[in-house]
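Novice: sharing a sequence plus its predicted fold:
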Amino acid sequence: MLPGSYWLDVGGGHAIFPNNPDSASELVSRCKVVVAVDPSEYVRENQFVHESVCSPLEEYSSAIQFDLATMRMVVEHVEDPVQFVASLGRLVKPGGYVVVFTVNRNTPIATLSTVIPFGLHHPIKRLFWGGDEKDTFPVCYRMNSRDVLRELFSNAGFDERAFEKLDDLSTFGRFKVCNYLELLGWSGFRWVGKSYPENCLLGIYQRREE
């Protein structure tokens, strides 16, 4: 994060990095303006940003354009990806970046979440990962693969600058024995040269210069 940057955090709710407030404070301190935009009222509880806006991204307008827009575990909930990414093209300045961190649609947990009734999502989430019910939202998975993300952003005037699949070993993190077995399974996949089935997607996209 360069000093004096304008940062737009999309869908972060009441915190930018809920599990790492020190990093959130450090990054915000480097910026001139940090704006959080989220359709949930809980965005008003965000104490890290300079401005909290309760609004869908598509309805948000700003007199400034941002150097950076971030989405952490957000795009899996987006119902209209084309309109959503077009809004980023309007809000991010030429040369600016968008960082997307999201669920990989083609993983066991994501597949299960599409068939399990939404009313059961929070009880299951609370058991395995904790968290409040207010942070549990329906999922769509309409932009949760590399090919889909790259096409959406390209059509909106962005180029992919980096992309990674990040192994996710958090499923049994609250249960020591199960987490140990999960780590053993992950080591086994690495030993045979195979990708671990549970992973998240990290994509970085830069808006083309006009």
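Specialist: Okay, I see it. Residues are numbered from 1 along each chain as shown.

Novice: all contacts plus neighbour counts: C-alpha atoms, from now on.
Specialist: OK.

Novice: tell me which strands and helices the host helix or strand of Asp159 is in contact with?
Specialist: For Asp159, the enclosing helix or strand under DSSP states H and E is strand 158-167. The helices and strands touching strand 158-167, judged by 3 or more CA pairs under 8 Å, 6 or more residues apart in numbering; DSSP states H and E, are helix 146-155, strand 199-207.

Novice: and the shortest one, what other elements does it pack with?
Specialist: Using 3+ CA pairs under 8 Å, 6+ apart as the contact criterion, the secondary-structure elements in contact with strand 199-207 are strand 92-103, helix 146-155, strand 158-167.

Novice: out of those, flag the one nearest Arg207.
Specialist: With CA to CA as the criterion, Arg207 lies closest to strand 158-167 of the helices and strands packed on strand 199-207, at 4.2 Å.

Novice: name the residues of that closest one that are buried.
Specialist: Across strand 158-167, burial judged by 16 or more other CA atoms under 10 Å covers Phe158, Asp159, Glu160, Phe163, Lys165, Leu166.

Novice: find the nearest non-adjacent residue to the fourth one, please.
Specialist: So the one you mean is Phe163. With sequence-adjacent residues excluded and distances taken as CA to CA, 6 or more residues apart in numbering, Phe163 is closest to Gly203, at 4.5 Å.

Novice: and that neighbour, how close does it get to Ser29?
Specialist: 24 Å (CA to CA, to the nearest Å).

Novice: who's more crowded, the two?
Specialist: Between Gly203 and Ser29, Gly203 has the larger neighbour count (other CA atoms under 10 Å), namely 19 against 16.

Novice: which stretches of this protein form helices?
Specialist: For the chain, applying DSSP state H gives helices covering 21-29, 81-91, 108-115, 121-128, 146-155, 176-191.

Novice: comparing those, which comes out most buried?
Specialist: helix 81-91 (a mean of 19; mean count of other CA atoms under 10 Å).

Novice: got the angle between it and strand 92-103?
Specialist: If you take axes from the mean of the first three to the mean of the last three CA atoms, to 10 degrees, helix 81-91 sits at 140 degrees to strand 92-103.

Novice: put this next to the previous one:
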Amino acid sequence: MLSYEEMENQDLIHLLVEGRDDQAFEVLYERHRSTVYFFLRKYYGHIEDVDDYFQLAAISLYEVCQDFQALGYSYSLFSALGRRIESRIIDQMRKQASKKRLPKAKRVYYDGIVCEDGGPAFLNQIPQRHYSSPDQAYLLKESYQSYQLTLSPLERAVLNGHLAQKSDETLAQELGVSTKQVRHAYYRLRAKWRRHQAEED
């Protein structure tokens, strides 16, 4: 049986998308590290937070892998990842320019997605245009539960840990994985959350 490092991208993507395999994602990310760093260098002067950039890159890779499988592996994963990352960076630059023209109080409502019984479900920043107040940002239990079914065991553990306000370092120690694996799992579960929201809409 082939090790993860010996597998073709197509096989790793299948494991990631169909089997929610965290190790497959780690190997794919390492293979495409040069693309990630190329755009970090290219747009470094416009990137406000390097950690946020790596989160953007990891989410982009996960989304590109989903599209790549859906379209039958018919194009270059390197090129697709590069285009997705660059598009996301340009979008962020435009949003930053727009934010500078808005009063701070008008920019974003913090978070507020909760279960119906008042317990926290998922933490994120929600653009103000989606809700007239933070209290209106509710996620039905059924929808949240269906979202959880899309998560791998590691992603689910990381989500629960973040909701319990545990640090990445604490989670890594508790789960017996690296801090980088915890962060990548968090990036993926956020990408899945966005996709779940889009499907609900």
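Specialist: Sure thing, it's come through. Fair warning: this is a prediction, and the values are worked out from it, not measured in the lab.

Novice: TM-score of the superposition?
Specialist: Put the two chains on top of each other and the TM-score (TM-score structural alignment, normalised by the length of structure 2) is 0.24; 97 aligned residues with a CA RMSD of 6.3 Å.

Novice: returning to what we had before: quick one, what contacts the residue nearest to Phe163 of structure 1?
Specialist: Val99, Val100, Phe101, Arg146, Glu160, Arg161, Ala162, Phe163, Glu164 (CA atoms under 8 Å, 6 or more residues apart in numbering).

Novice: now with 10 Å?
Specialist: Contacts for Gly203 of structure 1 (CA atoms under 10 Å, 6 or more residues apart in numbering) come out as 98-102, 145-146, 149-150, 160-165.

Novice: from these, pick the one nearest His122 of structure 1.
Specialist: Closest to His122 of structure 1 out of the contacts of Gly203 of structure 1 is Thr102 (18.2 Å), distances taken as CA to CA.

Novice: returning to that earlier point: so what touches the strand holding Asp159 of structure 1?
Specialist: By CA under 10 Å, 6+ apart, strand 158-167 of structure 1 touches 85, 88-89, 94-104, 146, 149-154, 186, 195-209.

Novice: which element follows the helix or strand where Gln23 of structure 2 lies toward the C-terminus?
Specialist: Per DSSP H and E: Gln23 of structure 2 is located in helix 22-31. Remark: after helix 22-31 of structure 2, the chain's next helix or strand is helix 33-42, criterion DSSP H and E.

Novice: just to revisit the earlier point, so the strand holding Asp159 of structure 1 versus strand 199-207, what angle?
Specialist: Using the same axes, to 10 degrees, strand 158-167 of structure 1 lies at 160 degrees relative to strand 199-207.

Novice: how near is Val103 of structure 1 to Asp38 of structure 1?
Specialist: 19 Å.

Novice: ah, wrong one, I meant Phe189 of structure 1
Specialist: Applying CA to CA to Phe189 of structure 1 and Asp38 of structure 1 gives a distance of 38 Å.

Novice: which of the buried residues of strand 158-167 of structure 1 sits closest to Asn179 of structure 1?
Specialist: Of all these, the one sitting nearest Asn179 of structure 1 is Leu166; the distance, using CA to CA, is 17.2 Å.

Novice: how far away is the closest one from Thr102 of structure 1?
Specialist: 10 Å.

Novice: now do the shared contacts for these two.
Specialist: Counting by CA under 10 Å, 6+ apart, the residues touching both Leu166 of structure 1 and Thr102 are Asn199, Cys200, Leu201, Leu202.

Novice: ok, and the most crowded of those?
Specialist: Asn199 leads the shared contacts of Leu166 and Thr102 of structure 1 on contacts (other CA under 10 Å) with 23 neighbours.

Novice: spatially nearest residue to it, not counting backbone neighbours?
Specialist: Leaving aside its chain neighbours, Asn199 of structure 1 sits nearest to Asp167 (4.2 Å; criterion: CA to CA, 6+ apart).

Novice: before we move on, back to that, which one among the shared contacts of Leu166 and Thr102 of structure 1 gets closest to Asp9 of structure 1?
Specialist: Nearest member of the shared contacts of Leu166 and Thr102 of structure 1 to Asp9 of structure 1, counting by CA to CA, is Leu202, at 15.5 Å.

Novice: Val103 and Asp38 of structure 1: who's more crowded?
Specialist: Taking neighbours as other CA under 10 Å, Val103 of structure 1 and Asp38 compare with Val103 leading, 26 against 23.

Novice: for that one, which non-adjacent residue is spatially closest?
Specialist: Cys200 is the one closest to Val103 of structure 1 (CA to CA, 6+ apart), at 4.7 Å.

Novice: can I assume the one you found is in contact with Thr102?
Specialist: Yes. Between Cys200 of structure 1 and Thr102 there is a contact under CA atoms under 10 Å: 5.7 Å.

Novice: against which helices or strands is the host helix or strand of Asp67 of structure 2 packed?
Specialist: For Asp67 of structure 2, the host element (DSSP H and E) is helix 50-70. Counting contacts by 3 or more CA pairs under 10 Å, 6 or more residues apart in numbering; DSSP states H and E, helix 50-70 of structure 2 is packed against helix 9-19, helix 22-31, helix 33-42, helix 77-99, helix 179-200.

Novice: TSV for those helices, including mean neighbour count and distance to Phe68 of structure 2?
Specialist: Shown next, in TSV, are the helices and strands packed on helix 50-70 of structure 2 (neighbours: other CA atoms under 10 Å; distance: least, CA to CA, whole Å):
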stretch	mean neighbour count	distance to Phe68 of structure 2
helix 9-19	17	8
helix 22-31	18	13
helix 33-42	15	17
helix 77-99	16	7
helix 179-200	18	15
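
Novice: much appreciated, bye for now.
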